[in-house]
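Novice: After the sequence you'll find the predicted model.
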Amino acid sequence: MARIGTGIFSTLVVGYLSDKYGRRLTLGIIVFGEALRILVISIVVFFNLSPWSLIVSELLEGSIGGGLLSISAQIAACLADLTQNSQNNNIVSNENMDMETRTKRLIKERWLLFTLLDGVVSCGMALANALAGYMIQHYRFYITMLTCIIFLIPLPISLLLTSEKSVKIIQVAEPDVENLSHELSDTTSVIQNKSGELQEFPNSSYSIHVKSGNSCMNKLRIVSNLPRTHLIIVSLVFMFSISGITDVQYLFLYLMSNPFLWDAQAVGLFIGVRDVCCTFMSVFCVSMVVKFRKNQPDNHIEVTTSDGATSNRINTTLFNRFKSVDQILLMVLVFFGFLLLSIHQILMGLASTLTVPSANIFIYFATIPRCVKGFQLPILRTMISKWTEVSKQGMVMSVVGVVERLGILISIGALPVIYASTISSFKGSVFLVCASLTIMEAMIVL
């Protein structure tokens, strides 16, 4: 909780630095904070200091970079950069492809990459927990901390060897749109918005915005000036972070109590296998959907006038505010994903009313609908990334990371209290509370 609490502000700062100075710098800051955390933990372990000293390590990680959620947000921004509609983009390399089809392909690739990112994080955490438990059991803390240091060393080396892929920002005080467009016409194209401000060059890796006042404060104002669609997605991420991202904080106690009476090793193995299976299922399903939609013809809407004549054909674009088949497909996946996740939580709660072996069978059966958990956040990130300007990807992804962090903080603090207060009456009530929140999320999608 100390790490999550202190990391809220630092995650926003990292998002601002990411858009202004590049992704590699901010990833280096986050890795530096993680290195300090491991160093402090190693000192506490090697010198047998008070366990309360570990709070310092959590505060360091949270205040310098923000930790895991912050690095996930910045990697998501990097993936968004790699899937921007640029002539130099290598993901969709067909030169004869029109801009609309190219954009659709890139957004689908972005969705797949976001799903892979969540999958890698989930598998990595499951592997880390299993490996740490095994090493602590057999080799104690000293060898475990040395192993953590060894795993950390390749990170700064890889950052030094990686080139900067973020969008370059060109700031101007009062741009003359007409003159500036002539100056840049040899290298890229210019898009002018309704207010006449020069904003971005979609055919290159550059974007441009008006510089006014304190640019850092302007970046932070993004939080309060998010469009309505962004606010809906952010609220879904917040509620999902409370109800669906993690249940480990009370699941161990739940499965180790009556009627299940599992031991800690069995619970840890169950959680690890469950998360890995859900991750592979999510990646497989998303890959199949992306491959299937790639082979589908482009969707068009023909507007017919009152005299029966067909006017200009309007090509629907992906995520065109619920007007395209792809957009409807993603929203349907999110909706049914929330419903299936609520079924999982209801079954988990009702399992405590049964006796062994029926209770254990219920637990195993409830794992099946949980396989859709990996769909939700990648789709929501893809939608908010699509509707965000290129020059604000890092900041908006950091906002999503902060909201996710707040939700997890509430989940860690509130849900165990609910479980403890209802354990004597109905210990599965915490799952029903989460299920009610998940059903509310499904209703918001509608």
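Specialist: In hand now; what should we look at? Numbers count the residues shown, from 1 in each chain.

Novice: contacts and neighbour counts: CA atoms only from here.
Specialist: Noted.

Novice: Distance of the closest residue in space to Leu340 that isn't next to it in sequence relative to Ile71?
Specialist: Among residues not flanking Leu340 along the chain, Pro369 sits closest, at 5.2 Å (Cα to Cα, 6 or more residues apart in numbering). Pro369 sits 29 Å away from Ile71, going by Cα to Cα, to the nearest Å.

Novice: tell me what the strand or helix carrying Leu251 is packed against?
Specialist: Secondary structure from DSSP states H and E places Leu251 in helix 248-256. Judged by 3 or more Cα pairs under 8 Å, 6 or more residues apart in numbering; DSSP states H and E, helix 248-256 is in contact with helix 264-294, helix 393-422.

Novice: Helix or strand next in line after the shortest one, which one?
Specialist: With elements assigned by DSSP H and E, the helix or strand that comes after helix 393-422 is helix 429-445.

Novice: buried set for the helix holding Leu251?
Specialist: Tyr250, Leu251, Phe252, Leu253, Tyr254, Leu255 (16 or more other Cα atoms under 10 Å).

Novice: another structure for you, compare them:
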Amino acid sequence: MAPSVVSGGEFKPRVRVRTGLLELIVVVTYAGLVSYYPTIQQYLFHRMLDEKREIGASHSHNGTSSLGNSCYNNTSEEQEAEEMAERESAEWLLYIGLSNAVPGIFSTLVIGAITDSRGRKLGMVIPTVGTMIKMLLTMLVVKLNWPLYVLLIAGFLDGCLGSFGTCFVAALAYLADVTEPGKTRTFRITIVQALNGVCASAVSLGTGYFIRAAGFFYPLVVALVLFTLVVFLVVLFLPETVEPSDDPIMSFNRLTSTVKTYIKPREGNKRPQLMLLLLAYLLLEMVLIGKGVLSTLFQMGFPFCWRSVKLGIWSAVGTTVQVSCMLLLLRPLTRCVHENVVGVFGLLSEIGELLMTGLAVNDVMLFFAPIAGFLSSMPASMIKSVSSLLVGPNEQGSLFAGISSIQLICFTFGSSLFNTVYASTVSSFPGLVYLVMSCLIFLTCVMMGAVEVLRRKSDQTAYFQPIPTVGEDSDVANDGDVADNN
């Protein structure tokens, strides 16, 4: 299959894809993840809390232990037990995340680059199978009360096969293959993000009630079924967009091709823009991952003492508000200003959400925090879309592999940083970690502003370039044809 090209102003996609099929695959995958992460976070907290109450040795953790509101009495012993459970569960979440992220950094680089020559479907199936293995081992830990170090093994195996990040890399590269560069691609990427948000709202709300009614085991069963469905849809119904080449699957060039995508010389100011966007995404993801890991523990701790149902309601309300605002405002904003500026607006909104969360002292403030972040879903989509426009069609897999690897690096360092800050301040000022996050988002905002300055400078330079004569124009066209043929 020939790569997708723009010829005579007309974009020619690589294949015809059933409308909404790719979006369905991404949403189902995301639904499985949303079922998993809140479940394992709450499971670890309740298991640690039971152990502090000297129940863990004789009590099954299949969902019936301490699922009520353990803050019913504000005794110093109960509060101390909860703070210790928060600290220990935060540490276990850090270890599990590191066991997944460290091998995932390298596997994502390799598998992401492979998708440019061996096919995008391969990059979706391999990580999903790894996640299914992790689900099975986690279910055994929850059902049979196995030691928690088994979760480290599960995370490591999942990371070696790429994890969800690599699957999303392949999906974004697939999307770049079948969409026209520019506003269309930006809109499709944002739609995928929005659908993930809608899915997160529904699944989070349902998972909260599901955990209260059935415990921690059955939400993991649902997640496993969803990942199995993803493999089925990709293998049987999704057409391939890349013609497999005869290059060896494993080579040193696979590992370095992603790095070369970001550092090789490019016309205009594209290379510094790409590097700044990568750094901006690094800081953004570091904060988003830290916020996702710690929000559940923060809300379950004193003085909020939320449990599964209220956690699900908060997640559903916040995600619905943010996704609705993104869908309603994306088109008007991108028609008025460039995607970089839209990203800056979203980052400022994210700062507002973090500040309100960090300073919250009651439930009302926590529920209003996502409303303050009504544009916070936009920056990640804008960064991916703008980055995609700066590289060629055959570099999309390597580009998004680099983005996903940065995400895993962010998890490694971000989890360590924010978990350390939270564990150190949970007794005195639990919200301090959110104030630290807001400072990092401010730096991200500065970087996005610098990218916009470079873009405008590049546009002005191109505008004042002399117009080539007819002969020169013909030579340039012939050179381009030769390059294409090569």
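Specialist: Structure's in. What do you need? It should be emphasised that the depicted structure is a prediction, and the values quoted were computed from it without experimental measurement.

Novice: how about the residue nearest to Leu340 of the first structure, what's its match in the second structure?
Specialist: In the second structure, the residue matched to Pro369 of the first structure (TM-score structural alignment) is Ala372.

Novice: right, and its match touches Leu348 too?
Specialist: No - counting by Cα atoms under 8 Å, Ala372 of the second structure stays clear of Leu348, with 9.7 Å between them.

Novice: Pro369 and Ile71 of the first structure: which has the busier surroundings?
Specialist: Neighbour totals were compared for Pro369 of the first structure and Ile71, and Ile71 leads with 22 against 19 (other Cα atoms under 10 Å).

Novice: Check the secondary structure at the more buried one for me.
Specialist: helix (DSSP: H, G, I helix; E, B strand; the rest coil).

Novice: roughly how far apart are it and Ile30 of the first structure?
Specialist: 7 Å.

Novice: Please enumerate the strands of the stretch 101-250 of the first structure.
Specialist: Assigned by DSSP state E, counting those that start in this stretch, the strands in the stretch 101-250 of the first structure fall at 168-172, 191-192, 198-200, 206-210.

Novice: After superposing, tell me the mean distance of the helix holding Leu251 of the first structure to the second structure.
Specialist: Here the mean offset of helix 248-256 of the first structure against the second structure after fitting is 3.4 Å, by mean Cα distance after the TM-score superposition for the first structure.

Novice: Number of residues surrounding Lys143 of the second structure?
Specialist: Neighbours around Lys143 of the second structure, by other Cα under 10 Å: 17.

Novice: my guess is it contacts Phe217, does it?
Specialist: Yes - judged on Cα under 8 Å, Lys143 of the second structure makes contact with Phe217 at a distance of 6.3 Å.

Novice: tell me the centre residue of the first structure?
Specialist: Leu377 (5.4 Å; Cα atoms, centre = their mean).

Novice: For that residue, which non-adjacent residue is spatially closest?
Specialist: Val237 is the one closest to Leu377 of the first structure (Cα to Cα, 6+ apart), at 7.0 Å.

Novice: That neighbour matches what in the second structure?
Specialist: By TM-score structural alignment, Val237 of the first structure lines up with Tyr281.

Novice: so that match sits right up against Ser385, yeah?
Specialist: No - applying Cα under 8 Å, one finds Tyr281 of the second structure not in contact with Ser385, separated by 11.9 Å.

Novice: Gly5 of the first structure pairs with which position in the second structure?
Specialist: In the second structure, the residue paired with Gly5 of the first structure is Val102, using TM-score structural alignment.

Novice: separation between its match and Phe411 of the second structure?
Specialist: Counting by Cα to Cα, the gap from Val102 of the second structure to Phe411 of the second structure is 9 Å.

Novice: can you check Leu390 of the second structure too?
Specialist: According to Cα to Cα, Leu390 of the second structure stands 26 Å off from Phe411 of the second structure.

Novice: In the second structure, which residue range corresponds to the helix or strand Glu302 of the first structure falls within?
Specialist: Assigned by DSSP H and E, Glu302 of the first structure falls within strand 300-304. The counterpart of strand 300-304 of the first structure in the second structure, using TM-score structural alignment, is absent.

Novice: distance between that strand and the chain's centre?
Specialist: 36 Å (Cα atoms, centre = their mean, to the nearest Å).

Novice: Looks like Pro430 of the second structure contacts Phe298 (just checking).
Specialist: Yes - in this structure Pro430 of the second structure lies within contact range of Phe298 using Cα under 8 Å: 7.2 Å.

Novice: between Leu390 and Phe411 of the second structure, who's got more neighbours?
Specialist: A direct count of neighbours by other Cα under 10 Å for Leu390 of the second structure and Phe411 places Phe411 higher, at 26 against 20.

Novice: Which position in the first structure pairs with that one?
Specialist: When the first structure is aligned by TM-score structural alignment, Phe411 of the second structure is paired with Ile408.

Novice: what's the burial count for Tyr463 of the second structure?
Specialist: Neighbours around Tyr463 of the second structure, by other Cα under 10 Å: 10.

Novice: do you know how far it is from Ser387 of the second structure?
Specialist: 22 Å.

Novice: cool, Leu226 of the second structure as well?
Specialist: Between Leu226 of the second structure and Ser387 of the second structure the distance is 31 Å, computed by Cα to Cα.

Novice: Could you do Arg185 of the second structure as well?
Specialist: 11 Å.

Novice: now do Arg331 of the second structure
Specialist: 19 Å.

Novice: For Val267 of the first structure, which non-adjacent residue is closest in space?
Specialist: Per Cα to Cα, 6+ apart, closest to Val267 of the first structure is Phe252, 6.3 Å.

Novice: Which position in the second structure pairs with the one you found?
Specialist: By TM-score structural alignment, Phe252 of the first structure lines up with Thr296.

Novice: Name the stretch among the strands of the stretch 101-250 of the first structure that sits most buried.
Specialist: strand 198-200 (a mean of 22; mean count of other Cα atoms under 10 Å).
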